[in-house]
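[1] show me the folded form of this:
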Amino acid sequence: MAHLLGAEALHLEFPTKVVFDSVTVGINEGDRIGIVGRNGDGKSSLLKMLAGTLEPDSGRVTRRAGVRLGVLSQTDDLDPDLNVREAIVGDVPEYMWASDPKIRDVLAGLTGDIDWTKKIGDLSGGQRRRASLAKLLIGDWEVLALDEPTNHLDIEAITWLAGHLKRRWSASQGGLFVVTHDRWFLDEICTQTWEVHDRIIEPFEGGYAAYILQRVERDRMAAASEAKRQNLMRKELAWLRRGAPARTSKPKFRIDAATQLIENEPPPRNIVELQQMAISRLGKDVVDLLDVSVSFGDLEVFRDVTWRLAPGERTGVLGVNGAGKSTLLNLITGDLEPTTGKVKRGKTVVVATLSQQLAELAEHGNDRVSDVIGRKRTTYAAGDKEMTPGQMLERLGFTSVQLATPVKDLSGGQRRRLQLLLILLDEPNVLILDEPTNDLDTDMLAAMEDLLDTWPGTLIVVSHDRYFLERVTDQQYAVIDGQFRHLPGGVDEYLRLSAVAQAASASRAATAITDDSAGSQPGSSSSGVVASQYSGAEIRAAKKEVNRIERRLTKIEELEASLHTQMADNPTDYELTAKLDAQLRELADERDGLEMEWLEASEIAG
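    Next up, the predicted model:
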């Protein structure tokens, strides 16, 4: 393969730390490299040195003559006074960029819902990130260097970006290296993984799943001091191996070796035991939303939503920004009352929210970590074990030295972990996690997931991190067009429904424009044709069909869960596994058909 760029004997040192010591790496045509490691170990510094925006103390970075390199940093450099069009395409005439299908694809995928006349300074964080990505991706680059490209992006945008990067070049062309904590994204696009640790760069074949397998193999041979880390990675590998088939289907993920490693590894969570503990703490009544509708003036956010939260339920909530996820959480916490309908809460319910703002730490800025923890309870029940707050901190990656550190001097990831620990020490029985993965590296995400595996309460997670969402929750729901929809097919089903909903919305908008332009011509109506299109009998029949389909989708979900359990219980019975896999594919095909029928019927039912 042709060489694109590389580094020879790189040495980088800060006043208090040596980051790299004589590191040599190379990137060739066709390489898709994910860079992982603990926060502070030098991932972004490595990317900046390779991209030429940071000079090493010694060593050199080489680049093939004429190679075009595009760089996305963590902070955008867009001029806040420019409008979106000026920031992305500059003064290039419209006929030039609009005639290029690749550019049109990028703009449609990232900026389709952004007003191009808006100033960059008036955009949200997610919109600014998408504008920065669009400006970069419309360029003609042979190598892309991306530093946390999924920050502030929702699941739809992350999925689009992964698809774009996979088809941007042919398999033997182009080069990509990316720093990200999004493990689904890593697994989706990367063919190699570089782990940055202890002043070195250790290469692994494959994406995140393959990296975890090879890391477990490495850790098995490590010193006894690595035992705790090894056990955690084995648990992570067990979940990866037993998860969705697509996650473990890459050729470089050695399935036989993985099966042998996790032969005696139990599932990440004992769901039955956790539910029993949750009932003992909560009773049978948690929070019930009964025929709830919420409106703000003329804006209807929810209509006729019914949702009964069960003790021990672990639910992920999906939806585009602005769909109403925060409204839903506020209904559960009691910070918002519904416009119509009722919210019932159990008498013993104690709700806690891990918010994005780190508000719980605001009053502790000058206090040492040990002092903050010392004011809480002396023990914490994690599953069937009693742990001290110090042991909890160790489990979340804190060292003894960091216990004496003032809270204000902690990194973003450390404050995030301390925030979670303070909430858990208050022993709530309903826990809401609102974008909990911000500022956490892959190791700390695994540690947080491990801790949540033993938490015996009702868990609600709102996150754009697909991997985390699938890892810690047992079912997912979506907020779509004012409805709260169960997703038996998980995130993949949500992405399909979201795409169909967007297409339907665009179609309705086009119909409205056509009707408006028709004016008062015979047979036209400025109010559209939907309102009077169906009879009462047709609407009632459609509602019955919606109920029938939803019952069958629930049954399919139960059957799929049973088949996955059988596959996990018989990992070495390849004949049985093949049979069960065929049954899973049949159920998936049936589910796809039912979802389309559901969309058609629900359009009529209203």
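[2] every contact and neighbour count from this point should use C-alpha atoms.
    OK.
[3] can you count the residues close to L165?
    Neighbours of L165 under the rule other Cα atoms under 10 Å: 16.
[4] next one: A171
    Under the criterion other Cα under 10 Å, the count of neighbours that A171 has is 13.
[5] what sits against the closest residue to it other than its chain neighbours?
    Spatial nearest neighbour of A171, chain neighbours left out: G30 (5.6 Å); criterion: Cα to Cα, 6 or more residues apart in numbering. Each residue near G30 by Cα atoms under 8 Å, 6 or more residues apart in numbering is listed here: M1, S170, A171, S172, Q173, G174, G175.
[6] now the strands: where do they sit in the stretch 501-606 of the chain?
    Secondary structure of the stretch 501-606 of the chain (DSSP state E, counting those that start in this stretch): no strands located.
[7] I'd guess D371 is in a strand, am I close?
    No. Checked against DSSP: H, G, I helix; E, B strand; the rest coil, D371 lies outside a strand; its state is helix.
[8] mind giving me the ChimeraX select for the contacts of G30, buried ones only?
    The buried residues among the contacts of G30 can be selected in ChimeraX (16 or more other Cα atoms under 10 Å) with this line:
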select :173,174,175
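[9] tell me which two of the contacts of G30 sit farthest apart.
    Across the contacts of G30, the longest distance by Cα to Cα is 13.3 Å; it joins M1 and S170.
[10] would a markdown table of the contacts of G30 with secondary structure be doable?
    Putting these into a markdown table (three-state DSSP) gives the following:
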| residue | secondary structure |
| --- | --- |
| M1 | coil |
| S170 | coil |
| A171 | coil |
| S172 | coil |
| Q173 | coil |
| G174 | coil |
| G175 | strand |
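[11] another sequence for comparison is provided below:
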Amino acid sequence: MAVAVPAALVALDRARLLAGTQVLLDDVSIGVSDGDRIGVVGRNGGGKTSLLSVIQGSRPLDAGRVIRTGHVTIGMLSQTDRLDPEASVREEVLGDLAEHEWAGDPRVRTVLEGLLGGTDAEAVGGWEALVGPMSGGERRRLALAALLIADPDLLILDEPTNHLDVEGVAWLAGYLSGQRPRTGSALLVVTHDRWFLDAVSTRTWEVADGEVHAYEGGYAAYVLARVERQRVARVTEERRTNLARKELAWLRRGAPARTSKPRFRIEAATALIEGEPPPRDTAELMRFATTRLGKDVLDLLGATVTVGDRVLLEDVTWRIGPGDRYGVVGVNGAGKSTLLRVLQGQHPLAAGKLKTGKTVQMACLTQELRELDRVAGWTVIDAITEVRSYTLIDGKEVSAASLARRLGFSGGRQQSRVGDLSGGERRRLQFVRLLMDEPNVLLLDEPTNDLDIETLTAMEDVLDGWAGTLIVVSHDRYLMERMTDRQVALLGDRTLRDLPGGVEQYLELRRVMRRDGAGGPAGRPAGRPAQGALPPSGPSAAQVREARKTLARVERALDRLHEQEAAVHEQMASAATDPDELARLTARLAKMHAQEEALETEWLEVSEVAQE
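    Now for the predicted structure:
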């Protein structure tokens, strides 16, 4: 019986494309077929966006041809905002569609609910609101909503997750993989969001050195196949292979939500990552961090944070210890960046207190790049060595030039002027300068901005060996789960909520809040789970009473455990010069962390029942 071959919607035939003297595409033949969902990866400046523009038809080839099947329609979300500032939301999103047409279409209503807050476009101020005064994130949502409603045969998305929060990224992934696919349609997407790639893509294209390499599967499958290709070909240096193997090993150990539906046979990776250690030696890093920081790092005590007349946080207590790695998620506008400024002492508290340890040396990677303007005329290596020539990472002394190479600045590129760097390169330089300053508390505010996947992987690898306290604000779910050990959420209800269940728990909390209207969970300090946070499962009254007893017992046990952990941290600070005692205390702390994890898991299991 013959097997039907998917029809090609668009194909490149011996395509050649130049940008000055750089060859972006060199005799490339590749195509997008019916049903494809293709993620495109590669270094910044390697030609990903140019490839999309060629397929869309907005950029001509220097040689070769583009073949389009029949009357295929193509729509593209570019990184450049093309909305009319004088137009209304209705005009940009719905165009000439009559109300009965779009209001009666379930697909359109789904898009409006997911991106604009409903059929009244509440999230952007209503249908008659003008586009001009809107923020970049709001305009991005409008452009994306208009394109999804138009529903072209080939949907091309260039960095669609930019300006979307974790919740928006999760909705878009669900829509593109579960609701949009139809006969005669395909998806082509460029993004640095690796969780999104894995959730959406069934194939991956890697654009590198003028070629386009095609792989079956999403990001996880691509990592495996790429490493295997490098091993067989033996054309890349040992460091890059080891870095990819390390990431693959982490993927295998990753969150249950990821590993429950892998897109490749994980057994195929067994030999490749045999004996690969965990990305971080948590106990060893904790020992170094405690030595550098002592017992006191950052404590928010009964803190109330306001911006103008708006209260962002009210009576919040958050204790951050040596070696802690926290990720902060939350709805846009909930105050994530403001929280980082509070921790730095740059934003005053309306009430409560911020205690900062005496030995804390803090650094923050902000979303602003203006701080590099002062060294715009310097070379990259001079801008780095101005801070320091050597630093200590993973217990080893690392030179400025070596660290720069690890983060993508080759020997020649280190002599480039800072003012000539791209946005992504300036971001990398900003990060290198921060690390060279040897902080022991590092705050990262949306670190994925302007960075390609290879740079993000290198950044994660460097931080794996960095001993200090790390706090990351990001909408990038993959990076959040990869870099941090615990997550907290700003839900827009004046609370800071601990998330034992990680990003998946945050998304569930947001679903509950939307279901219940404006209401949110009762706030409690981070590190103490709140009751009533998860949806009901219909238990009996006796089950509810028993669950509440269990919940109270677990919370008391967690409180006691936190007190014991604080005491051990104090002992470790006092025993900083006694290796044997430090080793004993580190082992004891590791057992406490295991107990804490078990208690938090138990809490999660009973909280759904206890909320009734």
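[12] need the counterpart of T338 of the second structure in the first structure.
    Under the alignment (TM-score structural alignment), T338 of the second structure maps onto T327 of the first structure.
[13] now the aligned partner of A351 of the second structure in the first structure, nearest residue through space, not along the chain?
    Alignment note (TM-score structural alignment): A351 of the second structure maps to T340 of the first structure. Once flanking residues are discounted, T340 of the first structure sits nearest to S293: 5.2 Å by Cα to Cα, 6+ apart.
[14] find the residue at the geometric middle of the second structure.
    D476 (1.2 Å; Cα atoms, centre = their mean).
[15] quick one, what contacts it?
    With contacts defined as Cα under 8 Å, 6+ apart, the neighbours of D476 of the second structure are V166, D193, R194, W195, T448.
[16] three-state assignment of the counterpart of D315 of the second structure in the first structure?
    Under the alignment defined by TM-score structural alignment, D315 of the second structure corresponds to D304 in the first structure. Under three-state DSSP, D304 of the first structure falls in the strand class.
[17] cool, and T80 of the second structure?
    Going by three-state DSSP: T80 of the second structure is coil.
[18] tell me which residue of the first structure lines up with it.
    For T80 of the second structure, the residue aligned by TM-score structural alignment is T75.
[19] next: L188 of the second structure.
    In the first structure, the residue paired with L188 of the second structure is F177, using TM-score structural alignment.
[20] next, count neighbours for its match.
    Neighbour tally, F177 of the first structure, other Cα under 10 Å: 24.
[21] so where does the nearest residue to it once chain neighbours are set aside fall, helix or strand?
    Nearest non-adjacent residue to F177 of the first structure, counting by Cα to Cα, 6+ apart: I33, 4.5 Å away. With secondary structure defined by DSSP states H and E, I33 of the first structure is part of strand 32-37.
[22] so that strand matches what in the second structure?
    So strand 32-37 of the first structure sits over residues 37-42 in the second structure, by TM-score structural alignment.
[23] identify the single longest helix in the second structure, thanks.
    The helix that spans the most residues within the second structure, counting by DSSP state H, is helix 541-574.
[24] buried ones in it?
    Neighbour-count burial for helix 541-574 of the second structure [16+ other Cα under 10 Å]: 544, 547-548, 550-551, 554-555, 558, 561-562, 565-566, 568-569, 571-574.
[25] do the same with stretch 413-426 of the second structure
    R413, Q414, S416, R417, V418, G419, G424, E425, R426.
[26] can you put those residues in JSON lines and add distance to W102 of the second structure and secondary structure?
    Shown next, in JSON lines, are those (distance: Cα to Cα, whole Å; DSSP: H, G, I helix; E, B strand; the rest coil):
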{"residue": "R413", "distance to W102 of the second structure": "52", "secondary structure": "helix"}
{"residue": "Q414", "distance to W102 of the second structure": "54", "secondary structure": "helix"}
{"residue": "S416", "distance to W102 of the second structure": "53", "secondary structure": "coil"}
{"residue": "R417", "distance to W102 of the second structure": "52", "secondary structure": "strand"}
{"residue": "V418", "distance to W102 of the second structure": "50", "secondary structure": "helix"}
{"residue": "G419", "distance to W102 of the second structure": "48", "secondary structure": "helix"}
{"residue": "G424", "distance to W102 of the second structure": "40", "secondary structure": "helix"}
{"residue": "E425", "distance to W102 of the second structure": "43", "secondary structure": "helix"}
{"residue": "R426", "distance to W102 of the second structure": "44", "secondary structure": "helix"}
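[27] could these be laid out in TSV, adding distance to T282 of the second structure?
    TSV is the format used below for these (distance: Cα to Cα, whole Å):
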residue	distance to T282 of the second structure
R413	34
Q414	33
S416	37
R417	38
V418	36
G419	38
G424	30
E425	30
R426	30
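[28] quick one: which of those is nearest to T391 of the second structure?
    Q414 (17.6 Å).
[29] show me where the stretch 201-350 of the second structure has helices.
    Secondary structure of the stretch 201-350 of the second structure, counting by DSSP state H, counting those that start in this stretch: helices at 219-233, 238-253, 256-259, 282-293, 336-343.
[30] residues making contact with the third one?
    Helix 256-259 of the second structure is contacted by residues L251, R252, R253, E504 when judged by Cα under 8 Å, 6+ apart.
[31] likewise the last one?
    Contacts of helix 336-343 of the second structure from elsewhere in the structure, counted by Cα under 8 Å, 6+ apart, are L298, V328, V329, G330, H347, P348, L349, L354, L443, D445, V473, L490.
[32] and L434 of the second structure, what pairs with it in the first structure?
    For L434 of the second structure, the residue aligned by TM-score structural alignment is I423.
[33] how about that match, nearest residue that isn't a chain neighbour?
    A352 (6.8 Å).
[34] tell me the contacts of the one you found?
    When contacts are taken as Cα under 8 Å, 6+ apart, A352 of the first structure is in contact with T333, I423, P428, N429, V430, L431, I432.
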